[in-house]
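Participant: Dropping a prediction and its sequence here:
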Amino acid sequence: MDGRQQLSLRERKKMRTRETVLREAFRLFERNGYANTTVEQIARAAEVSPRTFFRYFPSKGSLLIADDCIEPIIDAFVRAPVDLSPVAAYRYALAQVFGTMPRVEFGVMASRQYLMYTMPEVKGALYEEYLRTMRALADAVAVRLNRPREDPVVPVVAGAITGVLMVTADESPLAGDAILSALDVLDKGLPN
């Protein structure tokens, strides 16, 4: 049984509405361009009101950074085998989350990533998303290493892993092999 079957009818309806808004937004972005697409157009295409749109997304830009993968990756990171280093545990978490993601969902995420990295008006939001990722990862690193969150090692490890994501995604968002290879470099240690 998958997670959707365990959700209530209300939760499933909310999930469908969110997915419909995302799908219609990306269809309109591709057809009209991001800048030429309004929230009202997206809402109309998704058959919801603008008010409903804003219940799911605080802004048009948030459609691009609505990344539902952070929490599952962090959860998989914390649950990774204890003998793995933090970097290897993160690599494990990526494989767990992306290895089980339905193809359609991955396609939507890849489109979203592409737009985030290619549109100047979204770059600021992308930076904020990286900071959010780094903070969430730092909390998980503290748990994984059994260290206090204030330990200077914790944000450095989280920042290094997030840096790998930034540098590999800049050229090609969701470049799986590049991310995994870069994590391997980080895990082996930086050259002297």
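Facilitator: Nice, thanks for sending it over. Numbers count the residues shown, from 1 in each chain.
Participant: Every contact and neighbour count from this point should use C-alpha atoms.
Facilitator: Fine.
Participant: For the protein, which segments are assigned as helices?
Facilitator: In the chain, the helices defined using DSSP state H lie at 3-6, 9-32, 39-46, 50-56, 62-65, 70-79, 86-99, 103-118, 123-145, 153-171, 176-188.
Participant: Now those helices in CSV, please, with extra columns for mean neighbour count.
Facilitator: Below are the helices of the chain laid out as CSV (neighbours: other CA atoms under 10 Å):
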stretch, mean neighbour count
helix 3-6, 9
helix 9-32, 16
helix 39-46, 18
helix 50-56, 15
helix 62-65, 19
helix 70-79, 19
helix 86-99, 19
helix 103-118, 16
helix 123-145, 18
helix 153-171, 18
helix 176-188, 16
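Participant: how much space between the residue nearest in space to the middle of the chain and Ala88?
Facilitator: In the chain, the centroid-proximal residue (CA atoms, centre = their mean) is Asp67; its distance is 3.5 Å. Going from Asp67 to Ala88 by CA to CA, to the nearest Å gives 22 Å.
Participant: next one: Ala43
Facilitator: Distance, Ala43 to Ala88, by CA to CA: 42 Å.
Participant: And the residue nearest to the centre of the chain, how far from Leu22?
Facilitator: Distance of Asp67 to Leu22, computed by CA to CA: 11 Å.
Participant: do the same with Phe77
Facilitator: Distance of Phe77 to Leu22, computed by CA to CA: 27 Å.
Participant: ok, now Ser8?
Facilitator: Ser8 is 21 Å from Leu22, by CA to CA.
Participant: And Leu165, by the same measure?
Facilitator: Distance from Leu165 to Leu22, counting by CA to CA: 23 Å.
Participant: before we move on, what about Thr162?
Facilitator: In this view, Thr162 and Leu22 are 25 Å apart by CA to CA.
Participant: same thing with Pro155?
Facilitator: According to CA to CA, Pro155 and Leu22 sit 33 Å apart.
Participant: go on, Val156?
Facilitator: Here Val156 is placed at a distance of 34 Å from Leu22 (CA to CA).
Participant: before we go on, here's another structure to hold up against the first:
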Amino acid sequence: MKQQTQSDQGRTVPGLRERKKARTKAAIQREAVRLFREQGYSATTIEQIAEAAEVAPSTVFRYFATKQDLVFSHDYDLPFAMMFQAQSPDLTPIQAERQAIRSMLNDISEQELALQRERFVLILSEPELWGASLGNISQTMQLLGEQVAKRAGRDPGDPAVRAYTGALFGVMLQVSLDWANDPEMDFAATLDEALYCLEDLRP
């Protein structure tokens, strides 16, 4: 049985099995974040998370290799990279970034977006997670740098690319910090407006 179909617009639509897996993974992470916020990251066990998500502990590890993976997620890295590179070559890197981010956020449900905010708030409130997030930040910045360099036709180590990537990530981090303090903030609109301020910056 085919697990993927094509929509009328040519987009790949996940099959039943993939959708079920995605729901299970989302449920596990949602319950994990809730328990982490309620009783603390260190005090929460995998067994408690499995019970709350109504799955076996082995199922939790099937989707998340480590406890930290329940908080840190790279699920959006590859889709974003593909969206970014798919943008018109006539667009500047920041215009392509804005368009790719808008497309990605349009595909995320309100519930999923709220979960991402909860994850970020959790990282800020737990020293152990904040320290561990440095590796996650480095990985994200490396991905951004590689994608920008590819579009600009430069080496990822080019000082201009590195400076541009740092500015881009700095804006995204600042908006995320503001969002953590203001759950009513329109994250998508605020981020897009902030990134617009980088329009004159070129890698």
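Facilitator: Received it, and whenever you're ready, just let me know what you need. Just so you know, these numbers come straight off a predicted model, no measurement behind them.
Participant: Can you calculate the TM-score here?
Facilitator: TM-score for the superposed chains, counting by TM-score structural alignment, normalised by the length of the first structure: 0.82, backed by 190 aligned residues with a CA RMSD of 2.8 Å.
Participant: Apart from its chain neighbours, what residue comes closest to Asn136 of the second structure?
Facilitator: Phe72 (7.3 Å; CA to CA, 6 or more residues apart in numbering).
Participant: I should have written Tyr63 of the second structure there, sorry.
Facilitator: Leaving out its chain neighbours, the residue that sits closest to Tyr63 of the second structure by CA to CA, 6+ apart is Lys25, at 6.4 Å.
Participant: thought the one you found was touching Phe61?
Facilitator: No: contact between Lys25 of the second structure and Phe61 fails when scored by CA atoms under 8 Å: they sit 10.4 Å apart.
Participant: Trace Pro58 of the first structure over to the second structure, please.
Facilitator: The alignment partner of Pro58 of the first structure in the second structure, by TM-score structural alignment, is Ala65.
Participant: burial count for its match?
Facilitator: Residues near Ala65 of the second structure, counting by other CA atoms under 10 Å, number 10.
Participant: contacting residues around stretch 115-127 of the first structure?
Facilitator: Identification of contacts with stretch 115-127 of the first structure by CA atoms under 8 Å, 6 or more residues apart in numbering yields Gly61, Ser62, Leu64, Ile65, Asp170, Pro173.
Participant: which residues in the second structure does it align to?
Facilitator: With TM-score structural alignment applied, stretch 115-127 of the first structure matches the range 122-134 in the second structure.
Participant: That stretch: how far from the chain's middle?
Facilitator: 16 Å (CA atoms, centre = their mean, to the nearest Å).
Participant: ditto for stretch 64-72 of the second structure
Facilitator: 14 Å.
Participant: first to last residue in that stretch, what's the distance?
Facilitator: Criterion CA to CA; first-to-last residue distance in stretch 64-72 of the second structure is 10 Å.
Participant: And stretch 79-86 of the first structure, by the same measure?
Facilitator: With CA to CA, one end of stretch 79-86 of the first structure sits 11 Å from the other.
Participant: Buried residues of that stretch, list them for me.
Facilitator: Residues of stretch 79-86 of the first structure classed as buried by neighbour count (16 or more other CA atoms under 10 Å): Ala80, Pro86.
Participant: Now check Glu193 of the second structure against the first structure: what is it aligned to?
Facilitator: Alignment note (TM-score structural alignment): Glu193 of the second structure maps to Ser181 of the first structure.
Participant: Ser109 of the second structure: neighbour count?
Facilitator: Ser109 of the second structure sits with 10 neighbouring residues when counted by other CA under 10 Å.
Participant: Val104 of the first structure matches what in the second structure?
Facilitator: Matched across to the second structure, Val104 of the first structure falls on Gln111, judged by TM-score structural alignment.
Participant: now do Arg144 of the first structure
Facilitator: In the second structure, Arg144 of the first structure lines up with Arg151, judged by TM-score structural alignment.
Participant: circling back: pull up the gap between the match of Val104 of the first structure and Arg11 of the second structure, please.
Facilitator: Taking CA to CA as the measure, Gln111 of the second structure falls 23 Å from Arg11 of the second structure.
Participant: same deal with Arg34 of the second structure?
Facilitator: According to CA to CA, Arg34 of the second structure and Arg11 of the second structure sit 33 Å apart.
Participant: ok, now Ser88 of the second structure?
Facilitator: Separation of Ser88 of the second structure from Arg11 of the second structure (CA to CA) stands at 18 Å.
Participant: again with Pro156 of the second structure
Facilitator: Following CA to CA, the distance that separates Pro156 of the second structure from Arg11 of the second structure is 30 Å.
Participant: And Arg151 of the second structure, by the same measure?
Facilitator: 23 Å.
Participant: Likewise for Ala167 of the second structure?
Facilitator: Distance from Ala167 of the second structure to Arg11 of the second structure, by CA to CA: 32 Å.
Participant: And Pro93 of the second structure, by the same measure?
Facilitator: The gap separating Pro93 of the second structure from Arg11 of the second structure is 24 Å, by CA to CA.
Participant: Kindly report the same for Ile137 of the second structure.
Facilitator: Between Ile137 of the second structure and Arg11 of the second structure the computed distance is 30 Å (CA to CA).
Participant: Could you tell me the end-to-end distance of stretch 57-72 of the second structure?
Facilitator: End-to-end distance of stretch 57-72 of the second structure (CA to CA): 19 Å.
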